[in-house]
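> Sequence below, structure please.
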Amino acid sequence: MIDKKKVTSEKTVLIGVVTQHQDEVKAKEFLDELEFLVKTAGGVSVKRFVQNVEKPHPKTFIGSGKLEEVKRYIDSNHIGTAVFDDELSPAQLRNIEKVLDCKILDRTNLILDIFAQRAQTSYARTQVALAQCQYLLPRLTKLWTHLDKQKGGIGLRGPGETEIETDRRIVRDQISVLKKKLVTIDKQMAIQRKNRGQLVRVALVGYTNVGKSTLMNVVSKSDVFAENKLFATLDTTVRKVVIKNLPFLMTDTVGFIRKLPTQLVESFKSTLDEVREADFLLHVVDISHKNFEDHIESVNKILGEIESADKPVMMVFNMIDAYEHETIDEDDLVTEKTKAHYTLEELKKSWMSKMENNCVFISALHKQNLEDFKSRVYEEVKKIHIKRFPYNSFLYDEYTEEG
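Prediction:
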């Protein structure tokens, strides 16, 4: 029987690098996020190791000296897991494992593990299983460390190579089976989308843990699972919403994250099809997060990758109730005022002011400014609806009066 207390308190160390492309501030931000990922997965991070390098070491990600420092700490503090804040190559993984002699996870593996925990439906589980198999395939050799001394090559092909190839074949076969299963489910989902008729489709997109599911629950009066953890929602949820008698479909989608594993983008293709086929996007942002502008950039990048960057979009700045700013004493003539010192009103007058009617500020949790949000969404949906059904556009005045 699994001891749940031990599972939830698995001790880990986090390892990252400062490079020419990732300064100290950015490295700290990524490690903060990695710590949240570890917490979401059921672990606890007890120490961070950061090394300044021009670029990650091709063999061990960090230098040998720093790796030995990590090993000493792991051994003396009985740490079971080391988590690296980047995807490790198969060679790096194998080399690091030999030195540290503990469980090694990289950012990709950790995210895949969280997805595996969170997947509820057969479809989501199939998508995650495919991503895991694609990640595992080039890394299978590390499973056969007991055969290290049996070298392959001409005339020296021993049982080690045979077992590895057998294992690879099993995983390849599994990938093939999962892909076929996804194709079948994809066709079923395509039919479902087609059967929804010509109702306008609105998709909620955004970084993970920004309140999309909470907003979905409030607007659609439904009960979509929402939790203060990363990737609380994996399964796409579609609800019919009516604002001022105008019906449309609202979709809650999986949250994005920086350094999103390519395997997940590929395996969650159909889930992302909900975004591709949407008529209008609501880009939800946690404005209380200090890195919310980076989150916006990351989401826009992924929208570009899935060919959805040119869709009509409205920015929904959520969690205004949690927004905080640093204050400067009136007598302080040294400290330079930056974005960190902006009040919410000052922030609205910054680059956001150029967005005009394409942004709204709300708190989904405390239902602040939701009427303004609904009114803005109604106007955008109405524009699309009129183009699609011009013959009944005269009804909108009646809708507004009745609503």
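
> CA only for contacts and neighbour counts going forward, please
Will do.

> Secondary structure class of residue 46, three-state.
strand (DSSP: H, G, I helix; E, B strand; the rest coil).

> Any idea how many residues pack against the closest residue to residue 106 other than its chain neighbours?
Leaving aside its sequence neighbours, residue 106 sits nearest to residue 84 (Cα to Cα, 6 or more residues apart in numbering; 4.6 Å). Each residue near residue 84 was counted by other Cα atoms under 10 Å, and the total is 25.

> Let's compare: structure for the following, please.
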Amino acid sequence: MEKVLLVGIRLPGVPHRDINVSIDELSRLAETVNALVVDTIIQTRQRYDPGHLISKDKAKEISGIAKANNIRTIIFNKELTPTQQRNLEETIGAKIIDRTRLILDIFARRARTKEGALQVELAQYTYFLPRITKQGLWLDGQVGGIGTRGPGERKLEYDRRRIRDHIVKLKNQIDSIRSHRDLQRRRRKASGIPVIDIIGYTNVGKSTLFNAIIKKNAVYADDKLFATLDPTIRNLTLPSGKKILVTDTVGFIRDLPHQLIMAFRATLEEITSADCLIHLIDAISSEHDVQEKVVFDTISELGAINVPLIRVYNKCDLLNKRQLKPRILKDDLFISAKTDRGIDKLLIKIDEM
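From the prediction side, this is the model:
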């Protein structure tokens, strides 16, 4: 396992709880790529340092900690500018990764279809383009490990013009996929079969619910962030006999890199044409309210805010009745995708939509 050290910054007005939650999520992202989190450092500052993000003295302190603990990689909980990344590399003397690059790396590992691979490749090239120097791509002076899963698993071109040309090519390929998806959506609409999309924050159990609903292990489900990347659609017959299509989708996360939103827009826009959305929420998460807002903001940005929505709380098997009662709202459903508890009520609710 690759040893890593996490770095966060708390600015004035940001509660300690928020930065702690953010760092905890960064830790889970790191663990998703099999990293071993050795230490965490949070610096309180009035503003971000334009040269290093953190203070140069703090960067030197981190350098000492990294050398003493044989830590190869430092992960920052904020996207770094190309200048900040180069300066930190030189000051600390270790591989520097930011949150955006870490998420891009996870997506590169998760892509299982040609479409997914193209979208990840576009996001990565868009991220790396401004980080090309006269000496080539700033590869942190090291080869391999976290953050080095290259676009399409090919060596990055060092020439900016060739990269821009390749980005145009990727966009054209994705536009072709987008046109094909539009055609598929029109055909589904013409068939009159309703489409139900399962959406939610990453790792809330969407794939487990999808498998529970269709009674098959159709998609990979795991207790990892972004276990599902490529959307999967299956037929389902409801208790009334009505036939529908159910879609498992990629999970959302706070501050999802802009590069990924743009690259995966063709995939994410699937939810705008859905007849109903199942918003799955982790009932045991202390951050479920924040996660709900992230999902709400994302579907708003995609233009799907007016699509009918069923709010479903998952993992209720891990809550007792006293915990459940204060949370119950009139139209909310509480289920356990793992034990099938409440699935029958959910199917009836879908049938009524």
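
> hang on, the earlier thing: over in structure 2, tell me which residue corresponds to the residue nearest to residue 106 of structure 1.
Using TM-score structural alignment, the equivalent of residue 84 of structure 1 in structure 2 is residue 76.

> Report the buried residues of the helix ranked longest in structure 1.
Selection of the longest helix in structure 1 by residue count, based on DSSP state H, yields helix 159-195. Neighbour counts over helix 159-195 of structure 1 (16 or more other Cα atoms under 10 Å) mark 160-161, 164, 167-168, 171, 174-175, 178-179, 182, 185-186, 189, 193 as buried.

> before we move on, back to that, what about the match of residue 84 of structure 1, distance to residue 84 of structure 2?
11 Å (Cα to Cα, to the nearest Å).

> now swap in residue 111 of structure 2 and tell me
29 Å.

> One more: residue 116 of structure 2?
30 Å.

> which residue in structure 1 lines up with residue 21 of structure 2?
Looks like residue 21 of structure 2 aligns to residue 29 there (TM-score structural alignment).

> my read is residue 18 of structure 1 is in a strand, agree?
Yes: membership of residue 18 of structure 1 in a strand is supported by three-state DSSP.

> which residues touch the aligned residue in structure 2 for it?
Matched by TM-score structural alignment, residue 18 of structure 1 corresponds to residue 10 in structure 2. Contact analysis of residue 10 of structure 2 by Cα atoms under 8 Å, 6 or more residues apart in numbering lists 16, 19, 42, 43, 44, 45.

> where along the stretch 151-300 of structure 1 do the strands fall?
Assigned by DSSP state E, counting those that start in this stretch, the strands in the stretch 151-300 of structure 1 fall at 201-206, 237-243, 246-252, 280-286.

> Of all these, which one comes closest to residue 263 of structure 1?
Nearest of the strands of the stretch 151-300 of structure 1 to residue 263 of structure 1, taken as Cα to Cα: strand 201-206 at 19.1 Å.

> Could you tell me which residues make contact with residue 240 of structure 1?
220, 247, 248, 249, 250.

> how much space is there between it and residue 262 of structure 1?
31 Å.

> I figured residue 211 of structure 1 hits residue 287, correct?
No: Residue 211 of structure 1 lies out of contact with residue 287 (Cα atoms under 8 Å); the separation is 10.7 Å.

> Alright, calling it a day.
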